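Participant: Attaching a predicted model along with its sequence, questions to come.
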Amino acid sequence: MTTKLIPLAIAMLIAGSASAQQVVKIGHVGPVSGPNSHLGKDNENAARMAIDELNAKGFTINGQKVTLQLVAEDDGSDPKQGTAVAQKLVDAKVKGVIGHLNSGTSVPASKIYNDAGIPQISPATTATQYTKQRFPGAFRVVANDAKLGGTLGKYAVDTLKAKNIAVIDDRTTYGQGVATEFVKGAKGPGVKIVGKEFTSATATDYTAILTSIRAKKPDLVFFGGMDSVGGPMLKQMKALGIDARFMGGDGICTEALGRLAGDAVGEGKVICAEAGGVTGAEQEKVMSDFRARFKQKTGIEVQLYAPYVYDAVMVMAAAMQKANSAEPAKYLPELKKIKYKGVTGDIAFDASGDINNGALTLYTFKGGKRSKMDVIR
């Protein structure tokens, strides 16, 4: 009887060990508290949706069924909190990280992931510094600030015919970066940058800087920052009688901007760009289907980055399958050469980890709602 029990006990231990090995942890970081929480929750919801769908389909690696587990952390858009939760994910032995949202948290956290050998795919980080560090495991599925800001600067001059331009940024890594690139792109005969001002990501009163700008009679104001500041700023611009177009990057290019600005958002007054974008009837259908599924699952509309988060998870999972391993050192080479057709379009990375041929989608606001204008590359 004893001899029969011993093999049985060993078999049970082996089975238990195999079961434990079948859980693959993937980290996600975004600001689910603070002024950007609506965007952070949007991202986390999309990551959970992707993980749930993969598990429901019976996700396998090297022929073995595995369970993907999302380990979600909140960085509050704060760099110190961002590095703290990055270390927490490393200690939790995640096999990859999706995040962060803000450049200001993603850039310092990326060194921690790099030192631990953990791949990171950001769905929203646009600061050029992120990939300029040349960390082998750092990727992004959106265009960077050089393309985002530079393209908006060129559009402001060539298409909107702006001549007197004022620039404001929120002093964050993202805000300063996109504003700097905008100024580089806003070149042309008779074009003047009539004022450069700055605020903070947590400020609520912009009267002083807007009064200074009003005296310079700008026909366009560019803001480098997020919608939580951009919306109230538009209200104060209207109250001060500043009749100028308002332009910004993906940080203000959200459905929430219309709510935050109220009637100050105007009709066609705001021009913004979202990093990413799809063209063609087939791809438009894929994106529309994603948005419908997202709303059905979460009960809310996509805010901004959810499709890119979803694709980032799927790309990481695809690389693991191609490598027949969830170990970072083994699937990283597959991630570098991945070619994946996602809901946001074709995804492949260049040698720096930037997305190849990244698209931008231009939007304005009509009736308080975001309205697509064009997709450019």
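Facilitator: Looks like it came in fine. Worth saying up front: this structure is predicted, and the values here are computed from it rather than measured.
Participant: Going by C-alpha atoms from here, please, whenever you check contacts or count neighbours.
Facilitator: Noted.
Participant: ok, residues contacting stretch 83-98?
Facilitator: 24-29, 71, 73-75, 105, 108-109, 112-113, 116, 118-123, 309, 312-313, 316, 326-328 (Cα atoms under 8 Å, 6 or more residues apart in numbering).
Participant: Next step: those residues restricted to strands.
Facilitator: Val24, Lys25, Ile26, Gly27, His28, Val29, Val71, Glu73, Asp74, Gln120, Ile121, Ser122 (DSSP state E).
Participant: can you tell me which two in those are farthest apart?
Facilitator: Val24 and Asp74 (20.2 Å; Cα to Cα).
Participant: which of those two has more neighbours?
Facilitator: Asp74 (23 against 18; other Cα atoms under 10 Å).
Participant: can you tell me which residues contact Arg134?
Facilitator: Ser352, Gly353.
Participant: May I ask you to confirm that it belongs to a helix?
Facilitator: No - checked against DSSP: H, G, I helix; E, B strand; the rest coil, Arg134 lies outside a helix; its state is coil.
Participant: ok, back up a step: what subset of the contacts of stretch 83-98 is buried?
Facilitator: Buried by 16 or more other Cα atoms under 10 Å: 24-29, 71, 73-75, 105, 108-109, 112-113, 118-123, 309, 312-313, 316, 326-328, out of the contacts of stretch 83-98.
Participant: which residue packs closest to the spatially most central residue of the chain, ignoring adjacent ones?
Facilitator: By Cα atoms, centre = their mean, the chain has its centre lying nearest to Ala124, at 1.6 Å. Nearest residue to Ala124, sequence neighbours excluded (Cα to Cα, 6 or more residues apart in numbering): Leu101, at 5.0 Å.
Participant: What about that neighbour, how many residues nearby?
Facilitator: Leu101: 25 neighbours (other Cα under 10 Å).
Participant: same check, this time on Gln133
Facilitator: 13.
Participant: Would you confirm that Gly268 contacts Gly367?
Facilitator: No - the criterion here is Cα atoms under 8 Å, and Gly268 misses it with Gly367 at 9.2 Å.
Participant: Of these two, which one has the most company?
Facilitator: Gly268 (16 against 13).
Participant: Could you find the closest non-adjacent residue to Ile376?
Facilitator: Leu360 (5.3 Å).
Participant: let me fix that: Glu301
Facilitator: Glu301's closest residue in space is Lys295 (Cα to Cα, 6+ apart), at 5.3 Å.
Participant: Which of the three states applies to Phe246?
Facilitator: strand.
Participant: for Phe182, that is, sorry about that
Facilitator: Three-state call for Phe182 (three-state DSSP): helix.
Participant: Enumerate every residue touching it.
Facilitator: Leu148, Gly149, Gly150, Thr151, Leu152, Gly153, Lys154.
Participant: then this one, side by side with the first:
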Amino acid sequence: MKLFRIAAVCLPAALCLSASVAAAAAEEQVVKIGLSGPLSGANAFAGKDNENGVRLAVDELNARSLKVAGKRLRFELLSEDDQGDPKAGVNVAQKFADAGVRFVLGPYNSGVALPAARVYNDAGIMMSTVGTNPKITESGYKLVFRTVASDAQVGAQVASYAASALKLKTVGVIDDRTAFGQGIAAEFSRQAKAAGMQIAGQEFTTDKASDFAAILTRLKAKKVDAIFFGGYAPQAAPMARQMKALGMNARLLGGDTLCSPEMAKLGGDAVGANVLCAQAGAVLEKQQAGPAFQARYQARFKRQPDVYAAAFYDQTMFIASAMGASNSLDPSVVAAAMRTISYPGVVGSYSYDANGNLKASTVTMYTFKNGALVALSK
């Protein structure tokens, strides 16, 4: 008899709880945010850093209880490893489409972003990439955004600094045959020639190579003042070591992919004032909201942010802001809003042109001192 009475008392309470949960669910809208990046392999450090930037934004957005069309938004992060490989990146894009993801941060690599952009756009998914190859935003896709400066801007900044500040006359160029490496090397070469520098040699490698002795020896024989490398830190760091071993006094120049603590970690004492790189964006710690972002990131992930964590964080926040401004979760509506409004991010202000490029973007030159990045100019 007691068992019957307990059941009779508990059953209405269970029904009430179930009804309460159902009502809460009806008032909540899940927004799936995808992250496509190299979460394994040599560039996994960058992919994880980008993921952390998005995760921090998602955590903070969920704490704010944002509403669109009367429903509270709950952001959910889905991360996929595209391995920095174009085929894997396309597979990730299709997987996100099948999972109902409407907004994707990434890919990190230009070579992945180029083929993936079409899949995302055709599926009605917004793609926000740090891929710097100019071709990414030249296809007319209305759902594709580049959240940083392009190779044209970064390559031009390195060439300008090399000519005007460093007074270099003769440079060699090496690229890793990736879409990113080829793109930024071509832009540097074009701008270097325009600035009066001579391209003494053009060499090629791969994004898997570790031995650069032969090509460095050829460039050494041409007595170059500097080598511009279009590629990533996992190759640039051993390249710096081998330049030192060969007794080369030439500087090593590069784009944003060299502006990483990973460069100093892998290169050791071969990476110092001899290495210069250009990174899209202002100096994070000098921005009004920069130190606070760094502190939150450190507290959450027990490490300092790398190159693009802040850009991934900012773009995630901008997307949420555009959802509120447009009162919509439709990527095409949100994308249109992002082309008409601006967003004050932690690393700069964001506003986009019709092609999904930033209307204005700061590019900062860096070098290394005691294993840490030091800003030179912007």
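Facilitator: Yep, that arrived. Because the structure is a prediction, the values reported are computed rather than measured.
Participant: re earlier: what is the equivalent residue in the second structure for the residue nearest to Ile376 of the first structure?
Facilitator: Alignment note: Leu360 of the first structure maps to Val363 in the second structure; criterion TM-score structural alignment.
Participant: mind listing the strands for the stretch 251-378 of the second structure?
Facilitator: Using DSSP state E, counting those that start in this stretch, the strands assigned to the stretch 251-378 of the second structure run over residues 251-254, 275-280, 343-345, 348-350, 363-369, 372-377.
Participant: what about Gly290 of the second structure, how many neighbours?
Facilitator: 18.
Participant: And it, what's its match in the first structure?
Facilitator: So, by TM-score structural alignment, Gly290 of the second structure is matched to Met287.
Participant: still on that earlier bit, make sure the match of Leu360 of the first structure is actually in contact with Val158.
Facilitator: No - Val363 of the second structure sits out of contact with Val158 when judged by Cα under 8 Å, with a separation of 9.4 Å.
Participant: What are the contacting residues of the helix or strand encompassing Leu15 of the second structure?
Facilitator: In this assignment (DSSP states H and E), Leu15 of the second structure forms part of helix 2-26. Helix 2-26 of the second structure has contacts (Cα under 8 Å, 6+ apart) with no other residue.
Participant: quick one: it to chain centroid distance?
Facilitator: 48 Å (Cα atoms, centre = their mean, to the nearest Å).
Participant: And stretch 154-163 of the second structure, by the same measure?
Facilitator: The answer for stretch 154-163 of the second structure is 21 Å, by Cα atoms, centre = their mean.
Participant: Give the aligned range of it in the first structure.
Facilitator: Stretch 154-163 of the second structure maps onto residues 148-157 of the first structure, going by TM-score structural alignment.
Participant: now do stretch 309-318 of the second structure
Facilitator: Against the first structure, stretch 309-318 of the second structure falls on residues 306-315 (TM-score structural alignment).
Participant: for stretch 235-249 of the second structure, same thing?
Facilitator: By TM-score structural alignment, stretch 235-249 of the second structure lines up with residues 229-243 in the first structure.
Participant: what does the matching stretch contact?
Facilitator: 201-207, 210-211, 214, 217, 219, 223, 246, 252, 257-262, 264-265.
Participant: One more pass at 7 Å, please.
Facilitator: Ala201, Tyr206, Leu210, Arg214, Ile252, Leu257, Leu260, Ala261, Ala264, Val265 (Cα atoms under 7 Å, 6 or more residues apart in numbering).
Participant: count of neighbours near the aligned partner of Lys208 of the second structure in the first structure?
Facilitator: Aligned counterpart of Lys208 of the second structure in the first structure: Thr202 (TM-score structural alignment). If you count neighbours by other Cα under 10 Å, Thr202 of the first structure ends up with 11.
Participant: tell me the secondary structure for Thr202 of the first structure?
Facilitator: Per three-state DSSP, Thr202 of the first structure ends up coil.
Participant: need the strands for the stretch 101-250 of the second structure, in chain order.
Facilitator: Using DSSP E, counting those that start in this stretch, strands in the stretch 101-250 of the second structure cover 103-105, 126-129, 144-146, 170-175, 198-204, 226-230.
Participant: Out of those, which is closest to Ala335 of the second structure?
Facilitator: strand 126-129 (7.4 Å).
Participant: what sits in contact with each of Val363 and Val158 of the second structure?
Facilitator: Ala278.
Participant: can you list contacts of stretch 283-293 of the first structure?
Facilitator: In contact with stretch 283-293 of the first structure (Cα under 7 Å, 6+ apart) are residues Val278, Val302, Val343, Thr344, Gly345.
Participant: Tell me which two in those residues are the farthest apart.
Facilitator: Top of the distance list for the contacts of stretch 283-293 of the first structure (Cα to Cα): Val302 and Gly345, 16.9 Å.
Participant: Skipping adjacent residues, who's closest to the counterpart of Leu260 of the first structure in the second structure in space?
Facilitator: Superposed on the second structure with TM-score structural alignment, Leu260 of the first structure falls opposite Leu266. Nearest residue to Leu266 of the second structure, sequence neighbours excluded (Cα to Cα, 6+ apart): Ala237, at 5.6 Å.
Participant: again with Tyr141 of the second structure
Facilitator: Asn121 (6.3 Å).
Participant: if I look at that neighbour, how far off is Met127 of the second structure?
Facilitator: 8 Å (Cα to Cα, to the nearest Å).
Participant: what do those two both touch?
Facilitator: Joint contacts of Asn121 of the second structure and Met127 (Cα under 7 Å, 6+ apart) are Leu143.
Participant: and Pro136 of the first structure, how many residues sit next to it?
Facilitator: If we define neighbours as other Cα under 10 Å, then Pro136 of the first structure has 18 of them.
Participant: Tell me how many other residues surround the equivalent of Ile168 of the first structure over in the second structure.
Facilitator: Matched to the second structure by TM-score structural alignment, Ile168 of the first structure sits across from Ile174. Burial of Ile174 of the second structure is recorded as 23 neighbouring residues (other Cα under 10 Å).
Participant: Next, format the contacts of stretch 229-243 of the first structure as CSV and append distance to Val97 of the first structure and neighbour count.
Facilitator: Output for those, formatted as CSV (distance: Cα to Cα, whole Å; neighbours: other Cα atoms under 10 Å):
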residue, distance to Val97 of the first structure, neighbour count
Ala201, 25, 20
Tyr206, 36, 17
Leu210, 40, 19
Arg214, 44, 18
Ile252, 25, 26
Leu257, 28, 25
Leu260, 31, 20
Ala261, 34, 22
Ala264, 38, 21
Val265, 36, 27
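Participant: Rebuild these as a markdown table, extending it with distance to Gly241 of the first structure.
Facilitator: Shown next, in a markdown table, are these (distance: Cα to Cα, whole Å):
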| residue | distance to Gly241 of the first structure |
| --- | --- |
| Ala201 | 23 |
| Tyr206 | 14 |
| Leu210 | 10 |
| Arg214 | 8 |
| Ile252 | 21 |
| Leu257 | 20 |
| Leu260 | 18 |
| Ala261 | 15 |
| Ala264 | 11 |
| Val265 | 13 |
